[in-house]
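>>> Build me a structure from this.
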Amino acid sequence: MIKKFHDMTPVRRENLQGGQGGAWNRYALAPHEELQGSHFQMVGTIRLDPGAEVGEHEHLTNEELYVILEGEGIYTEDGVEHKVGAGDVLILQRTHSHALRNTGKGTLTFLAVIVD
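Have a look, this model is predicted:
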């Protein structure tokens, strides 16, 4: 399966997971969209505005992967903060919590993948 970037409609979302600010998202697999026979629950590119954040939230029944594509920010996992930037890969396992805040002057762009 191939999903072309230009075919994915940008979706504006505010207050992701209760965080401040907003982002433009492009989904290859949107949240709550079912892909028959797959463990993928969401696959998308997220562009956080300067100062925006994905609020802290817990993953009880699934896991999430972030790949930072551009920008810089602070990633919080289980209450511990880490500086992150382009090329960093962030893996969150079940029963843990995380958040991501854009601390740069430009957008913080990352690939997000949720699997069960």
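>>> going forward, measure contacts between C-alpha atoms and count neighbours the same way
Will do.
>>> Would you indicate which residues of stretch 66-83 are buried?
Judged by neighbour count (16 or more other C-alpha atoms under 10 Å), stretch 66-83 contains these buried residues: 66-77.
>>> To compare with the earlier structure, here is another sequence to fold:
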Amino acid sequence: MLRIKDDMIVENIEGLKGGKGFVKVINFFNPEDFLGKGRLYGMSVIKPGHSIGYHKHTGDQEAYFVLKGEARYVDNGEEFTLKPGDLAICKDGDYHSIESIGGDDLEYIMLILYS
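Now for the predicted structure:
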């Protein structure tokens, strides 16, 4: 199977999980591609000052792999700075948020798998 960039579903979501501004989500997988194992595999692009709000994962876990930019990442109330090459994992039952900081757009790969 091959999926051309122009065939991917792209969403521009305002206030995602109570966050600030917009998040662009490029979905690599369509729902049927997960074979019941997950619900999101793609890339997010967040402009500086925009964010995904603090939220809990229930029944799944999410991983972020940073490609470009810099992020303020909150993991269960503890704040970290993420840079290209960093990986963050929010396990089932945990909380997290992410905000683009610095001068460049934040770009990262995300994957949500069911527990």
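>>> Dump the buried residues of stretch 66-83 of structure 1 to CSV, plus secondary structure.
Below are those laid out as CSV (DSSP: H, G, I helix; E, B strand; the rest coil):
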residue, secondary structure
Tyr66, strand
Val67, strand
Ile68, strand
Leu69, strand
Glu70, strand
Gly71, coil
Glu72, strand
Gly73, strand
Ile74, strand
Tyr75, strand
Thr76, strand
Glu77, strand
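>>> Quickly check those for the two that are furthest apart.
Pairwise distances across the buried residues of stretch 66-83 of structure 1 peak at 19.8 Å for Glu70 and Glu77 (criterion: C-alpha to C-alpha).
>>> Relative to Lys4 of structure 1, which of the buried residues of stretch 66-83 of structure 1 is nearest.
Leu69 (17.2 Å).
>>> what lines up against that closest one once you look at structure 2?
If you follow Leu69 of structure 1 across to structure 2 using TM-score structural alignment, you land on Leu67.
>>> wouldn't Lys83 of structure 1 be in contact with Glu77 here?
No: look at Lys83 of structure 1 against Glu77 with C-alpha atoms under 8 Å: they stay out of range, at 11.3 Å.
>>> To which residue of structure 2 is Leu90 of structure 1 aligned?
Using TM-score structural alignment, Leu90 of structure 1 pairs with Ala88 in structure 2.
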